[in-house]
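Chemist: model the structure of this input:
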Amino acid sequence: MAFYETIYILRPDLTTEQVEQINKRVADIIAGQGGKILETELWGRRQLAYPVKKTGKGFYVFHVVEGGGPLVATLEAWLKINEDVLKYQSISVRKPKSGPSPLLPFEEKRPEGEAGTGQLANEEEEAASAINAFEDV
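Modeler: Take a look at the predicted model:
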């Protein structure tokens, strides 16, 4: 089986329930084609680079999917006819990336119970000490 990254942008005026319904329908399509979703990231409402269908913002959803080529064709056919989807794109990847996406909010990137520890905390401490050293001058 191959791996795919699929991203789609939904209308920004959709409610959370409507976004969940669309995500459930996408999951059903993927499961119906014999694939599975390895990861889902909700990137939230973001500003678009240019207006799409007279809309300047959109709700971004990102999936990492394992499946065959017909799965992507079926999924993109459904995304194309859905009026709530502004844009979509699927790409084939050799292997899925591990770890959090750089577009996730800062709070979601830290594992629970590890706030202020690890590599990120060390970088924050180094930055704070550099600022303090600069202020002492």
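Chemist: every contact and neighbour count from this point should use C-alpha atoms.
Modeler: Fine.
Chemist: max-length strand in this structure?
Modeler: In the chain, assigned by DSSP state E, the strand with the most residues is strand 36-52.
Chemist: what's the following helix or strand past that one packed up against?
Modeler: With elements assigned by DSSP states H and E, the helix or strand that comes after strand 36-52 is strand 55-67. In terms of contacts (3 or more CA pairs under 8 Å, 6 or more residues apart in numbering; DSSP states H and E), strand 55-67 is packed against strand 2-10, strand 36-52.
Chemist: I'd like those laid out as JSON lines, including distance to residue 73.
Modeler: Converted to JSON lines, these look like this (distance: least, CA to CA, whole Å):
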{"stretch": "strand 2-10", "distance to residue 73": "12"}
{"stretch": "strand 36-52", "distance to residue 73": "15"}
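Chemist: for the host helix or strand of residue 131, which positions count as buried?
Modeler: Using DSSP H and E, residue 131 falls within helix 118-136. Buried positions in helix 118-136, judged by neighbour count with 16 or more other CA atoms under 10 Å: none.
Chemist: quick one: distance of stretch 120-137 to the chain centre.
Modeler: With CA atoms, centre = their mean, to the nearest Å as the basis, stretch 120-137 stands 32 Å off its chain's centre.
Chemist: try stretch 32-46
Modeler: 8 Å.
Chemist: for the comparison step, fold the sequence that follows:
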Amino acid sequence: MQHITETPTLTAPAGRFTGDVYLNPIETPTEPARLASALVRFTPGARTNWHSHANGQTLYITDGTGLVGTRDGHVVRVCAGQIVKCPAGEEHWHGATDTTFMAHIAMVVGDGDGTAWLEPVTAEQYANALNSKN
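Modeler: Sure, this is the predicted structure:
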């Protein structure tokens, strides 16, 4: 057994996020383990760039209210206790609403995290997501 009492809070890379986002690694796998996970905290208005995962991604919302959007314009509003599963290869983004913080545990399975980072979500795309009735 390994008891980890603290993980460092890291500032998320500016080239992959808009706004202030903070990460606490939970699991960086070594063979034979394949699950990578982190607690990710988004300040109001903060969000990921568009991205996809080779083997998909699961998000467990721990706090606040957020948004998860896909290229086809589908947006879901999420809050604590909810889970979103993004299938392998699906281009998506996630982040906080414009008025609330949002935190989630992000989980991916595979060799490395298999993330393909793409362009930022535009202000117009984000505004449309905020106004979405989904």
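Chemist: overlay them and tell me the TM-score.
Modeler: With the length set by TM-score structural alignment, normalised by the length of the second structure, the two chains reach a TM-score of 0.30; 66 aligned residues with a CA RMSD of 4.5 Å.
Chemist: quick one on the thing from earlier: and the helix holding residue 131 of the first structure, what other elements does it pack with?
Modeler: Helix 118-136 of the first structure packs on no helix or strand, going by 3+ CA pairs under 8 Å, 6+ apart.
Chemist: re earlier: with distance to residue 89 of the first structure and mean neighbour count added, can I get the helices and strands packed on strand 55-67 of the first structure in CSV?
Modeler: Shown next, in CSV, are those (distance: least, CA to CA, whole Å; neighbours: other CA atoms under 10 Å):
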stretch, distance to residue 89 of the first structure, mean neighbour count
strand 2-10, 6, 21
strand 36-52, 14, 14
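Chemist: for residue 30 of the first structure, which of the ones you listed is the nearest?
Modeler: Among these, strand 36-52 comes nearest to residue 30 of the first structure, with 6.1 Å by CA to CA.
Chemist: residue ranges of the strands in the second structure, please?
Modeler: Going by DSSP E, the second structure shows strands at 10-11, 17-18, 21-27, 35-42, 47-48, 51-53, 57-70, 75-79, 83-86, 92-96, 102-109, 115-117.
Chemist: re the thing from before, quick one: the longest strand of the first structure to strand 55-67, angle?
Modeler: Counting by axes from the mean of the first three to the mean of the last three CA atoms, to 10 degrees, strand 36-52 of the first structure points 160 degrees away from the direction of strand 55-67.
Chemist: how distant is strand 36-52 of the first structure from the center of its chain?
Modeler: For strand 36-52 of the first structure, the distance from its own C-alpha centre to the chain's C-alpha centre is 5 Å (CA atoms, centre = their mean).
Chemist: and the closest residue to residue 94 of the second structure other than its chain neighbours, what does it touch?
Modeler: Closest residue in space to residue 94 of the second structure, ignoring its immediate chain neighbours: residue 68 at 4.3 Å, by CA to CA, 6 or more residues apart in numbering. Neighbouring residues of residue 68 of the second structure by CA atoms under 8 Å, 6 or more residues apart in numbering: 75-78, 92-95.
Chemist: hmm, 7 Å instead?
Modeler: The contact partners of residue 68 of the second structure, by CA atoms under 7 Å, 6 or more residues apart in numbering, come to 75-77, 93-95.
Chemist: what does residue 85 of the first structure give?
Modeler: 8-11, 79.
Chemist: and the furthest pair within the residues you listed?
Modeler: 11 and 79 (12.5 Å).
Chemist: how close does the residue nearest to residue 94 of the second structure get to residue 10 of the second structure?
Modeler: 22 Å (CA to CA, to the nearest Å).
Chemist: residues contacting residue 30 of the first structure?
Modeler: 36, 71.
Chemist: now it: which helix or strand?
Modeler: Residue 30 of the first structure belongs to helix 16-32, assigned by DSSP H and E.
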